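> Got a predicted structure here, sequence first:
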Amino acid sequence: MTQITLIPGDGIGPEITEAVKSIFSAANVPVTWEEENAGQTTFDSIGELIPASLITSLKKNRVALKGPITTPVGKGFKSINVQLRQMFDLYSNVRPAKTTKGVNTRFENVDLVLFRENTEGLYSGLEVVDERLQIVDSISRVTRTGCEKIIRAAFEYADKHGRKKVTAVHKANILKSVGAMFLSIASEIAKEFPHIQYDDKIIDNMCMQLVAKPEQFDVVVTTNLFGDILSDLCAGLVGGLGVVAGANIGKEMAIFEAVHGSAPDIAGKGIANPTALLRSAIMMLHHIDLKDEANRIEAALETILGNKEECTGDLGGRASTMEFAQNIIAKL
């Protein structure tokens, strides 16, 4: 048995978490859950956004599944997601985007994986405030080490999964020093993988290309802010944040998460779609080498997604959160 830290989160988090737990139980997945929470609900109950017990659990188990978390807005709190990524050097944010039969989109044959550097850039938290002049400087710190780690992760993933191309995304025409370093490192690492095609795109052109011909891309790697924007754009190509997986991976730890919000407006109504968290959990199973269980659950999910009537309302069906889970269980 593998013990996993489970973070239900806020809003709809506990509901979609229960759905995933029920599917894992029915599929006899050999994992046990150590439940710890974080976020607004935790802050309201114990006065802490990230309890020490959660940190202890993460350090012990090194793998976690996380529902959507709410960071209180306008109160000076740093994003919980950013804190966890920086605390455990989860430098690689991995976001697959693949067309799914039954999920209506404007595009067909999209199958790409985005690698976003997860710990530095404009998300480093380095800000200088001049109250007298009313000026705020946000410093984008990019390191050679950070670039090397995320670019190598992208190429190694492509190599391991039989992907044919890696595209580096940048803004070297304006951000010349950062762009030059990122591209030079990408070119160096690409030479180690001669069987993988390598190219690069300027970020604004990349956005246009993605909404014009997304099927041309395979593995995409970029810095933090660009990756944050592109990952949601790519999710939009295949049905939205409610159907895509997400993972934050470092050398020593991995946290798999639903990347959508906590949706407090529908919390407690039993209508939330658990697909994003379930797909993240499937990624987690591959990560811990439970591939048979992952493939079995994924096949059942794909079957249900192909039949709208058995899906939740956002996908065109009438099923509740737990009915959707039961429909998947019936296909196992």
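Yep, that arrived.

> Only C-alpha atoms from now on, for both contacts and neighbour counts.
OK.

> Tell me which residue lies nearest the centroid of this protein.
Central residue check for the chain by Cα atoms, centre = their mean: the C-alpha nearest the mean position is that of residue 246, 2.1 Å away.

> measure that one to residue 85 for me?
Distance, residue 246 to residue 85, using Cα to Cα, to the nearest Å: 13 Å.

> do the same with residue 140
17 Å.

> ok, now residue 91?
7 Å.

> Give the residues shared as contacts by these two.
Residues touching both residue 91 and residue 85 (Cα atoms under 8 Å, 6 or more residues apart in numbering) are 118, 119, 248.

> Which stretches in this structure count as helices?
Under the criterion DSSP state H, the chain carries helices at the ranges 13-26, 40-46, 52-61, 80-87, 144-160, 176-190, 203-212, 224-237, 275-287, 291-305, 321-330.

> Pick the most buried one from the ones you listed.
When the helices of the chain are scored by mean count of other Cα atoms under 10 Å, the highest mean neighbour count falls to helix 275-287 (a mean of 23).

> Next up, a structure to set beside the first:
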Amino acid sequence: MALRLTQRLLQAQTPFLARGYPMLVTKEKTEDVAHTKSALQKKLTGRDIPSAQYGGRHAVTMLPGGGIGPELMNYVREIFNYCGAPIDFEVIDIDPSTEGNDDLEYAITSIKRNGVALKGNIETKSQSLSETSRNVAIRNELDLYVNVVHCKSYPGIPARHKDVDVVLIRQNTDGEYAMLEHESVPGIVESMKVVTVENAERVARYAFEYARQNNRKRVTTIHKANIMKLSDGLFLEVANRVHKDYPELEHNNMIIDNTCMQAVSNPHQFDVMNMTNLYGTIVSNVICGLIGGAGLISGRNYGDHYAVFEPGTRNTGTAIAGKNVANPVAMINASIDMLNHLGHKEHANVIYEATYQTIVNDAIRTPDLGGNHSSTDVVENILKILSTKRVN
């Protein structure tokens, strides 16, 4: 804990405007340009996110995680091999039952070397107070300060609502996930919720810049400032201040409990949502559940130097592991995001089109989407479609 606090203090000494905003304004899908910088990025930094590249191929860290993660990663590798995606995966398995951090430290070193990772949800089974969540530790160590989840409906997929198109921008390293807890006296546990001006401003500016560059109209900041007047009050205050730099955009705010009700009853009122860490977890699961469940939507984690891609709801899926019923689409979409990020647009496009055709046009769907097909049925249909495509 002392080391983590020391690292934060050292980072705080860096002037705010000296920090970059990598991948801040990447356009959706085919409009992406690898390492393209916005005017804001060019103003703040002259650096790109580093990535290991050898002879036109990229080395990428792969962290299968637990539950259904390993089988989903195998599907991704099969698809990449089939279409010749120029990616070499460095696979690192982190044992969830161990109490040491050797595997975790090696994984973090690998991501720092490669610049990019594809990951499943990593379990931390140890109950020892000295053991931190591996997922949170990766985000904190790499300063992956923002999480982006684009919740967009697929036509024909059974869902509570149709035509939903909401982008969730979640602060990734502060809040309740700071993992600062202690038992002050026996029977009384205190947990710190950390909100800093620097991180609140980084995520707010990311949200507004994303909205500007992707032709969005409104940013909604989610909070509980009526009760947590200092912490959430600061987060809301910073968002209001940042909004002044984006006068063409609308900005409103909503309390988290009302947000959940509004999301369930009318998700179409939301466009881009800016929120703290815990609220992002809640809202992303709610909205993903409304449009088809955990198996469809991917998530992107960005920092100044590194990017990590994963399923949007970060579920482990232990109960269905090994049963050939897990929906592979969320992990495939995460791998598509990764290809776009690295500049392999053509491979990303053909895999996306094949996946879309499989679940929308061909209706090859796993049980979570109301279908009766297996995981391998979905993947085999994707490969069948890819066999008709030519990728240069």
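All right, it came through fine. Just so it is clear, the structure is predicted and the values come from calculations on it, not from any experiment.

> what's the closest non-adjacent residue to the aligned residue in structure 1 for residue 150 of structure 2?
In structure 1, residue 150 of structure 2 lines up with residue 96, judged by TM-score structural alignment. Of all residues not flanking residue 96 of structure 1 in the chain, residue 113 sits nearest, at 4.2 Å (Cα to Cα, 6 or more residues apart in numbering).

> Need the counterpart of the one you found in structure 2.
Using TM-score structural alignment, the equivalent of residue 113 of structure 1 in structure 2 is residue 167.

> hang on, residue 90 of structure 2 packs against residue 61?
Yes - under the criterion of Cα atoms under 8 Å, residue 90 of structure 2 makes contact with residue 61 at 4.8 Å.

> Compare the two (neighbour count), which wins?
Of the pair residue 90 of structure 2 and residue 61, residue 61 is the one with more neighbours under other Cα atoms under 10 Å, namely 25 against 16.

> So the more buried one versus residue 83 of structure 2, what's the distance?
Applying Cα to Cα to residue 61 of structure 2 and residue 83 of structure 2 gives a distance of 20 Å.

> can you tell me what part of structure 1 stretch 190-204 of structure 2 aligns to?
Aligned by TM-score structural alignment, stretch 190-204 of structure 2 falls on residues 137-151 of structure 1.

> what's the counterpart of residue 79 of structure 1 in structure 2?
Residue 79 of structure 1 maps onto residue 133 in structure 2, by TM-score structural alignment.

> give the contact list for its match.
Counting by Cα under 8 Å, 6+ apart, residue 133 of structure 2 touches 123, 124.

> and with 6 Å instead?
Neighbouring residues of residue 133 of structure 2 by Cα atoms under 6 Å, 6 or more residues apart in numbering: residue 124.

> counterpart of residue 199 of structure 1 in structure 2?
Aligned against structure 2 by TM-score structural alignment, residue 199 of structure 1 finds its counterpart in residue 252.

> quick one: that match and residue 220 touch, right?
Yes - the criterion here is Cα atoms under 6 Å, and residue 252 of structure 2 meets it with residue 220 at 4.9 Å.

> Comparing the two, which residue is more hemmed in?
Neighbour count, other Cα under 10 Å: between residue 252 of structure 2 and residue 220, residue 220 has more, with 23 against 14.
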